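S.K.: using only what follows, build the 3D model:
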Amino acid sequence: MIIPTRDEGEVLETCIRSMVALASNPDQINYLVLDNRSQERVTQEVFDRLAKIANITVVRVDEPFNWSRLNNVGASHAEGDILAFVNNDIEMQSQNWDSELRAALSDPSVGAVGARLLYPDGTLQHVGIVLGAVGGRPIHEGRGAPATDDGLLGRWFSQREASAVTGAFLAVRAGTFAEINGFEERLSIAYNDLDFCFRVRAAGLRVLYHPQIEATHYESKTRGLALTSEKIAWDDEEFLQLFRIWGEACQIDPYVSPCWSFAAERILPEPRPISLKEIEQALSGDPLMENHRRKISARSIAASKGRARGHDRKRPPRRIDATTAP
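M.R.: This is a model prediction of the structure:
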């Protein structure tokens, strides 16, 4: 478990204690805490208390806050075959969450797993990310809905593929993380989780929303919410950066029907007019995964042709002994 933090010791303690208490195999979990310039004395006291109940390592990172950079540093220090990136303001609610997570990532077709997150008042905060839904921007599906609401066609309680999941709780195999080169450090605060999930899909792997892993998210306790004009401008710039990298893929969601309409963060069953382009996009499947499949197919064909040519070149010339030839 890789957890960036800056002070907020009690928040971090709640996070780790909840995961330890509800894990099926707590002794097999290592907690790597990235201390990003904490100053409060109580923070060290929390580290000392947590060391008595969990396998905890604290790595101090004396750099300006950069979520992607911090988690890449954490991954470089981590051991084990699964990396879970967790905000310090998460409180786990699901029993045996670690077994659920390991089972999900045992499927080689799954590249990343995200959780069902609730606000402290019990309403939904995240049941997957939907692209291009409102004003062309990504949204947390279900935000603010009652926790008992199962969403359209029961999708909020169903384990399913999503275009992306939030980095507040995001797990991946260590091998996959290395293969796609970790988090994009140019996206220091926002949309780094989307970029990561896009690269998971571009590698031909699935992003999975897992509702059996549920946690309360006190949301941005360390950094604060993006409500000031400065933070909103920063958020807008990072979305533009994401768009420069991925283009239309930021706004095309292959896991949402083009017939569905949206009201804020809710999918509505009422049909809406759709264009021929939207129909073609829906029929083509996940564009990022399809690009991967085409590349793999092209490489296979090229390799096959290369082997065939190589076989012809390496075949020794046929020698005929003039004395025995007919």
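
S.K.: every contact and neighbour count from this point should use C-alpha atoms.
M.R.: Fine.

S.K.: can you map out the strands along this structure?
M.R.: Assigned by DSSP state E, the chain shows strands spanning 2-5, 30-35, 55-60, 82-86, 90-92, 110-118, 124-126, 129-134, 137-140, 160-161, 169-173, 206-217, 261-263, 266-268.

S.K.: also this sequence, please, to line up against the first:
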Amino acid sequence: MKYEFEDNLSRISSLDKFTKFEYTNNSRLEGLSVVILNLDKPEFILPLVQILVESKKHFRENKLELEILIGDTGSKDPYVLEMYKNAEIKVINGLKYQFSKNNNEVAFAHSKCKWILFMNNDIIFENSRLLFDLYNYAKDSENLGIVGHVLLFQNQSIQHRGIEFLRINHGRDFLPYHIDGGKKEVVCPKEKDFPATTGAFLMIESNLFKMVNGFNERYEKEAQDIDLCLKIKRMGYDIKVLNLAKVYHFENGTRVKGEESTFDRALFVRLWSSFIESSISQ
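M.R.: Sure, this is the predicted structure:
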């Protein structure tokens, strides 16, 4: 597979556009901010918000905050708009979809908590204690940078249980891939180290997210979550994938199936292949 790489002028131009992000709310609260991007899809977002609101009780009982932040990119569905009136959530309207930019804007301008969970709108889980258990695991762990979770398809096969890297271009470069994707009857440990986890369900301490300047907005469609994990990994922190409950991900529920970006993959290869070769690959 051949990729077109940027020339030096393009790289310099992109550096001129570099923005240093700061939180609007610098005094961070003990608890978890959940950040979700959404466009209609009532079949996904309505049950997700319902379980998230139910999850708040576990945080409140322990004098902790669980805030639900939804970045909307133009919803018109009446059921979704009605749900947005729920006082238990905060909706940020007027976004034009771009994964990195939208998540950065919602997180830096609106989140208030010491931990942030970036979650796709096509995630569902039944255990309302899950986020509370994840939060407690994260805050009590030493040297933890990012925590993810095993994700299943509706048919119980594996959608995500960790990300490794595949050699390409005759072994010179690397691209990420989901291990055991689509397989059934895979025994997933309760806790395991990985080089990266998916941005569909990714939890990070807000100070660390700030230190690495959030998601890289140069990525157009993909690889920004893996890029974030590797920035954290390069700083010496651990990336963990947990398996505490059944969590389902209806992949491509809000993204065109098969949508790929050769630009993003070329950018990822240029930025990270040397680091993966020297620090991660076996």
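
S.K.: TM-score for the pair, please.
M.R.: Once superposed, chain against chain, the TM-score is 0.78 (TM-score structural alignment, normalised by the length of the second structure); 239 aligned residues with a CA RMSD of 2.2 Å.

S.K.: let's have the strands of the first structure in JSON lines, adding mean neighbour count and distance to Ala104 of the first structure.
M.R.: Converted to JSON lines, these look like this (neighbours: other CA atoms under 10 Å; distance: least, CA to CA, whole Å):
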{"stretch": "strand 2-5", "mean neighbour count": "26", "distance to Ala104 of the first structure": "19"}
{"stretch": "strand 30-35", "mean neighbour count": "21", "distance to Ala104 of the first structure": "19"}
{"stretch": "strand 55-60", "mean neighbour count": "16", "distance to Ala104 of the first structure": "23"}
{"stretch": "strand 82-86", "mean neighbour count": "22", "distance to Ala104 of the first structure": "11"}
{"stretch": "strand 90-92", "mean neighbour count": "25", "distance to Ala104 of the first structure": "17"}
{"stretch": "strand 110-118", "mean neighbour count": "26", "distance to Ala104 of the first structure": "7"}
{"stretch": "strand 124-126", "mean neighbour count": "26", "distance to Ala104 of the first structure": "19"}
{"stretch": "strand 129-134", "mean neighbour count": "21", "distance to Ala104 of the first structure": "19"}
{"stretch": "strand 137-140", "mean neighbour count": "18", "distance to Ala104 of the first structure": "22"}
{"stretch": "strand 160-161", "mean neighbour count": "16", "distance to Ala104 of the first structure": "11"}
{"stretch": "strand 169-173", "mean neighbour count": "24", "distance to Ala104 of the first structure": "10"}
{"stretch": "strand 206-217", "mean neighbour count": "24", "distance to Ala104 of the first structure": "8"}
{"stretch": "strand 261-263", "mean neighbour count": "14", "distance to Ala104 of the first structure": "29"}
{"stretch": "strand 266-268", "mean neighbour count": "17", "distance to Ala104 of the first structure": "26"}
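
S.K.: and the ones you listed: which comes nearest His292 of the first structure?
M.R.: For His292 of the first structure, the closest of the strands of the first structure is strand 206-217, at 12.0 Å, according to CA to CA.

S.K.: mind putting the strands of the first structure in CSV, distance to Ala298 of the first structure included?
M.R.: Output for the strands of the first structure, formatted as CSV (distance: least, CA to CA, whole Å):
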stretch, distance to Ala298 of the first structure
strand 2-5, 37
strand 30-35, 41
strand 55-60, 43
strand 82-86, 31
strand 90-92, 43
strand 110-118, 22
strand 124-126, 38
strand 129-134, 29
strand 137-140, 32
strand 160-161, 26
strand 169-173, 27
strand 206-217, 21
strand 261-263, 37
strand 266-268, 38
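
S.K.: between these, which one is closest to Ile189 of the first structure.
M.R.: strand 2-5 (12.4 Å).

S.K.: so that closest one matches what in the second structure?
M.R.: On the second structure, the counterpart of strand 2-5 of the first structure by TM-score structural alignment is residues 35-38.

S.K.: can you tell me, leaving aside adjacent residues, what's nearest to the most centrally placed residue in the second structure?
M.R.: In the second structure, the residue lying closest to the centroid (CA atoms, centre = their mean) is Gly199, at 2.3 Å. Leaving out its chain neighbours, the residue that sits closest to Gly199 of the second structure by CA to CA, 6 or more residues apart in numbering is Asp225, at 4.9 Å.

S.K.: could you show me where the helices are in the stretch 101-250 of the first structure, in order?
M.R.: Using DSSP state H, counting those that start in this stretch, the helices of the stretch 101-250 of the first structure run over residues 174-179, 192-202, 229-246.

S.K.: what angle separates the second one from strand 129-134?
M.R.: Our comparison of helix 192-202 of the first structure with strand 129-134, counting by axes from the mean of the first three to the mean of the last three CA atoms, to 10 degrees, yields an angle of 110 degrees.
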